[in-house]
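Engineer: This is a predicted model, with the sequence first.
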Amino acid sequence: MTKYDKIKSSLLNRLNELEISEENDVEFEKTELSNYDNHPADNATDLTDQHTRLALRRHFDGEMDDIQTALTAIEEGTYGKCIECGEEIPLARLEAVPTTLTCVEHAPKEVDQSIRPVEESLLNSSTDQPVNNEDPLLRDYANSFEELEEVGSSDSPSDKL
C-alpha cells in the first residue's frame, strides 16, 4: 500500500461520479417534443438551461482529463513530484488538490482575465463610451421643477399646503 492509495481512491470515486453524471445528463437534453405551442419565455428558459448544462459539461470534462492525468502519473510513479522542477510536492497540497502535478512555486499564478464571456461586451457597451456629446441646450437646472410647477401639475390643491 503506497502513500497515495487514499488519493487514488478519491480520484477514482470522483471520476466515477463524473461519468455517472455524464450518463444522466443525456436524458435531459430536450424538454419538449414540439416548440409549436411554447411561449418564447419557455424556449428562452430551455436555452438557458442547455447553455448551463453545456458549461458544466465542459468543466466536468476538464476535471475528468485532470483526474486521468493524475491517475496516469500515479501508475507511472511520477505522481507527487513537480513536473517543472522535480521536487517532492507536499502531501497536504496533494490532499487539497489531488489533480495537481506542480508544487506551489510552479503552479499557475494568474487567471487569464482576457477569457471573458461574450455577453460582457454587450452588457458593458452602454457604459464604455463617455458622454461627451451632450447638447448644451438640454440642461436641467436646479429650479426646473419649480418653474414648471407654477404652470400646473397633476397634484391636487391640497398637496400644495
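Structural biologist: Ah, there it is.
Engineer: okay, CA-based contacts and neighbour counts for the rest of this
Structural biologist: Noted.
Engineer: which secondary structure element contains Thr100?
Structural biologist: Thr100 is located outside every helix and strand, with elements delineated by DSSP states H and E.
Engineer: try it against this one:
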Amino acid sequence: MKADRINYFKRRLHEEKEGLIKQISGLEKAGLDLALGESIGELSVYDNHPADIGDELFERSKDLALRDNAHILMEDVESSLKKIAAGTYGYCDVCNQQIPLERLEALPWANECIDCQRDEDGSTLARRPIEEQLLTPPFKRTFLDNDEDDSIGFDGEDALQAVMRYGSSDSPQDLPGTHDYEDLFSDSDEQQGIVDHTDAIRDHYDRQPNKGKL
C-alpha cells in the first residue's frame, strides 16, 4: 500500500479513536461510572420493586452496551494503528491476503477480509457463556421431572413454588387466569400431600371427635 494511502487511513483511525474516547467519557460523566442507586437518586432499589425504575434500568443497560461496543472498537482501532507502525496494515489476520481498499474505506479498522469475516461470523452466531449449557433451562441442575430415574422428589422447581407462596412482584395481570394475590404462583390449586381427593378421606375421618367409637 502506498504511503499516501497509509497516511490517509492513519488519520481516519486517529479521528475514530478520538471520537470513541469522547463517547466513553460522555457516557461515564452521565452517571455510568456510578452505582445505579447513586445515579438515579433512589432510596430503594429492592428486587421486589423492579417496575419503579424500569425506564432508568433500560437506559442504564443501553448505555452499558454502547460503552462496551466503544471499547471493542477502540481495541480494533489501536490494533490497526499498531499494524501501520509495523508495516502490516491492510492484510487479513486469517488468510494473510490483502484486504480490498473498498472494505478499508468502510471499516479502516478491519482486521480480516470479507470472506474470512463471514466465516467467523457464521461459526460464532451464538456467543453465549459455556455454563449456560448446564444452567439452561432454569433450575436444570435441580429440575428432576425429566431425569433418567423419573424422580418425583422435592426439586428446584418445587423450591421456587414454595417461596413464591409468600409473594412476589407479580400481580394478577401478569399471570392469566388468576384473580387473587394468593394464587400468583404455578400450580396454586394443587392439593399438597395427596395424589387424589380420595386419599384425604381417611385423614378426614381420623380428625372426627368420635373416631373409633361404634
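Structural biologist: Yep, that arrived. This structure is a prediction, so every number in the text was calculated from the model and none was measured.
Engineer: Provide the count of other residues in contact range of Gln117 of structure 2.
Structural biologist: Close neighbours of Gln117 of structure 2, defined as other CA atoms under 10 Å, add up to 14.
Engineer: Tell me the counterpart of it in structure 1.
Structural biologist: Under the alignment (TM-score structural alignment), Gln117 of structure 2 pairs with Ala107 in structure 1.
Engineer: Show the contacting residues for the aligned residue in structure 2 for Gly77 of structure 1.
Structural biologist: With TM-score structural alignment defining the correspondence, Gly77 of structure 1 maps onto Gly87 in structure 2. Contacts for Gly87 of structure 2 (CA atoms under 8 Å, 6 or more residues apart in numbering) come out as none.
Engineer: how much space is there between Gly87 of structure 2 and Lys10 of structure 2?
Structural biologist: With the distance defined as CA to CA, to the nearest Å, Gly87 of structure 2 ends up 12 Å from Lys10 of structure 2.
Engineer: Next: Asp206 of structure 2.
Structural biologist: Asp206 of structure 2 sits at a distance of 89 Å from Lys10 of structure 2 (criterion: CA to CA).
Engineer: Please apply the same query to Asp119 of structure 2.
Structural biologist: For Asp119 of structure 2, the distance to Lys10 of structure 2 under the criterion CA to CA works out to 27 Å.
Engineer: mind checking the longest helix of structure 2?
Structural biologist: Determined from DSSP state H, the single longest helix within structure 2 is helix 54-86.
Engineer: check the fit of that one onto structure 1 and give the mean distance.
Structural biologist: Here helix 54-86 of structure 2 is compared with structure 1 after superposition; its mean distance to the aligned residues, by mean CA distance after the TM-score superposition for structure 1, is 0.9 Å.
Engineer: Buried residues in the helix or strand just after that helix, which are they?
Structural biologist: Scanning the chain past helix 54-86 of structure 2 towards its C-terminal end, the next helix or strand to appear is helix 101-106 (assignment: DSSP H and E). For helix 101-106 of structure 2, burial by neighbour count (16 or more other CA atoms under 10 Å) applies to Leu104.
Engineer: Over which residues of structure 1 does helix 101-106 of structure 2 lie when aligned?
Structural biologist: Under TM-score structural alignment, the alignment places helix 101-106 of structure 2 onto residues 91-96 of structure 1.
Engineer: More neighbours: which of Asp206 and Lys10 of structure 2?
Structural biologist: Just comparing Asp206 of structure 2 and Lys10: by other CA under 10 Å the higher neighbour count belongs to Lys10, 20 against 12.
Engineer: That one and Lys83 touch, don't they?
Structural biologist: No. The criterion here is CA atoms under 8 Å, and Lys10 of structure 2 misses it with Lys83 at 10.2 Å.
Engineer: and the gap between the corresponding residue of structure 1 for Lys17 of structure 2 and Asp65 of structure 1?
Structural biologist: By TM-score structural alignment, Lys17 of structure 2 lines up with Leu15 in structure 1. In this structure, Leu15 of structure 1 and Asp65 of structure 1 are separated by 9 Å, where distance is defined by CA to CA.
Engineer: Neighbour count: these two, which is higher?
Structural biologist: Counting neighbours by other CA under 10 Å for Leu15 of structure 1 and for Asp65 shows that Leu15 has the greater number, 19 against 13.
Engineer: Tell me which residues of the host helix or strand of Glu22 of structure 1 come out buried.
Structural biologist: Following DSSP H and E, the helix or strand that holds Glu22 of structure 1 is helix 5-25. Under the neighbour-count criterion of 16+ other CA under 10 Å, helix 5-25 of structure 1 has 7-8, 11, 15, 18 buried.
Engineer: helices or strands up against it?
Structural biologist: helix 40-76 (3 or more CA pairs under 8 Å, 6 or more residues apart in numbering; DSSP states H and E).
Engineer: can you pull the buried residues of the helix it packs on?
Structural biologist: Residues of helix 40-76 of structure 1 classed as buried by neighbour count (16+ other CA under 10 Å): 46, 50, 57, 60, 63-64, 66-71, 73-74.
Engineer: for structure 1, which residue is closest to the average position?
Structural biologist: In structure 1, the C-alpha nearest the mean C-alpha coordinate belongs to Ala55, at 8.0 Å (CA atoms, centre = their mean).
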